[in-house]
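# how does the following fold in three dimensions:
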Amino acid sequence: MKRVVLAKLGLDGHDVGVRLIGKHLADAGFEVVYLGKRVATATIVQVAVQEDADAVGLSCLSGGLGHFASLTVEGLRREGSEAPVLAGGIDEPAEIDRMMAAGVHRHFGPGASMEEIVAAFREAT
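Here you go, the predicted model:
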């Protein structure tokens, strides 16, 4: 069974979407570790390494997604984890480009389907 760590970043307090993604991933056979809202990147990295996560999913709708996702990728690689990072949310186009250049595996914006997201996690792991 593939293990996925999910978390909300920054000041974003809206977690319905990420929790729904977690449910769909669990229904698709993934083990989901949901860390909750306003989680620091260092905590995400620590838990992902401890849990030997096969992938990390990040969500942020309040801005800062590119910054936080980049920090998460950097932290994982520094700790020796190659877990792919998939990110969903809103940010400036330049920030999305920045996080993709930093090694984020996939980005999902508003309107992405659950089927598309679950398929991306399957492909990434």
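
# can we go C-alpha only for contacts and neighbour counts from here?
OK.

# residues in contact with stretch 33-48?
Contacts to stretch 33-48, defined as C-alpha atoms under 8 Å, 6 or more residues apart in numbering, come from residues 3-15, 19, 22, 56, 68, 71-72, 75-76.

# sec struct for Asp12, please.
coil (DSSP: H, G, I helix; E, B strand; the rest coil).

# is it correct that it is in contact with Gly64?
No: applying C-alpha atoms under 8 Å as the test, Asp12 and Gly64 come out as separate, 9.7 Å apart.

# neighbour count for those two, which is higher?
Set side by side, Asp12 and Gly64 show more neighbours around Gly64, with 20 against 16, by other C-alpha atoms under 10 Å.

# to compare against the first, here's another:
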Amino acid sequence: MTTTRPIRVVLAKVGLDGHDVGVNLIAKALINGGFEVVYLGKRVPTDDIVAAAVAEDADVIGVSCLSGGLGHFTTALIGKLRASDAADIPVIAGGIDEPGEISRMLDAGAYRYFGPGSSTEDVVAAFATAGQDGRGA
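The predicted structure follows:
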């Protein structure tokens, strides 16, 4: 009998943003959806996110920032994942940034971006799809 472990997600707040209500709601929705969630907390450097994702054998990384800089941090994170031979871990970003920065992070390889007003169901579905893609399914 083979057992498949739940999709493992590493979540973190990047930049100087201290507003964590949204990421905590997403964490709760993911847990309720059967995911394993490792929440690293606020103001987490991208190097720490990469290290945790590798150590935790994460299937997906989720980052959040509401104070600007989401595109910058997400793009840097993707670059560091590639440099660490962990480019196969999809990154989902949520928060607020300028349209040009959002396009830049998506062009850099972010799996999805969710802004204010996105439905929790859509976010959870994206993590499920990304988690399966990240496993090579």
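
# TM-score for this pair?
Superposed pair, TM-score by TM-score structural alignment, normalised by the length of structure 1: 0.98. Supporting alignment: 125 aligned residues with a C-alpha RMSD of 0.6 Å.

# among the contacts of stretch 33-48 of structure 1, which lie within helices?
Using DSSP state H, the members of the contacts of stretch 33-48 of structure 1 that fall within helices are 19, 22, 68, 71-72, 75-76.

# between which two of the residues you listed is the distance greatest?
Spatially, the most separated pair among those is Arg19 and Gly75, at 23.8 Å (C-alpha to C-alpha).

# tell me which residue of structure 2 matches up with Arg38 of structure 1.
Counting by TM-score structural alignment, Arg38 of structure 1 lines up with Arg43 in structure 2.

# for Asp12 of structure 1, same thing?
By TM-score structural alignment, Asp12 of structure 1 lines up with Asp17.

# need the contact list for the nearest residue to its match once chain neighbours are set aside.
With C-alpha to C-alpha, 6 or more residues apart in numbering as the criterion, Asp17 of structure 2 has its nearest non-adjacent residue at 5.4 Å, and that residue is Ser67. For Ser67 of structure 2, the contact set (C-alpha under 8 Å, 6+ apart) comprises 15-17, 96-97.

# buried among the residues you listed? Make that a PyMOL selection.
Selection command for PyMOL covering only the buried members of the contacts of Ser67 of structure 2, criterion 16 or more other C-alpha atoms under 10 Å:
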select buried, resi 15+17+96+97
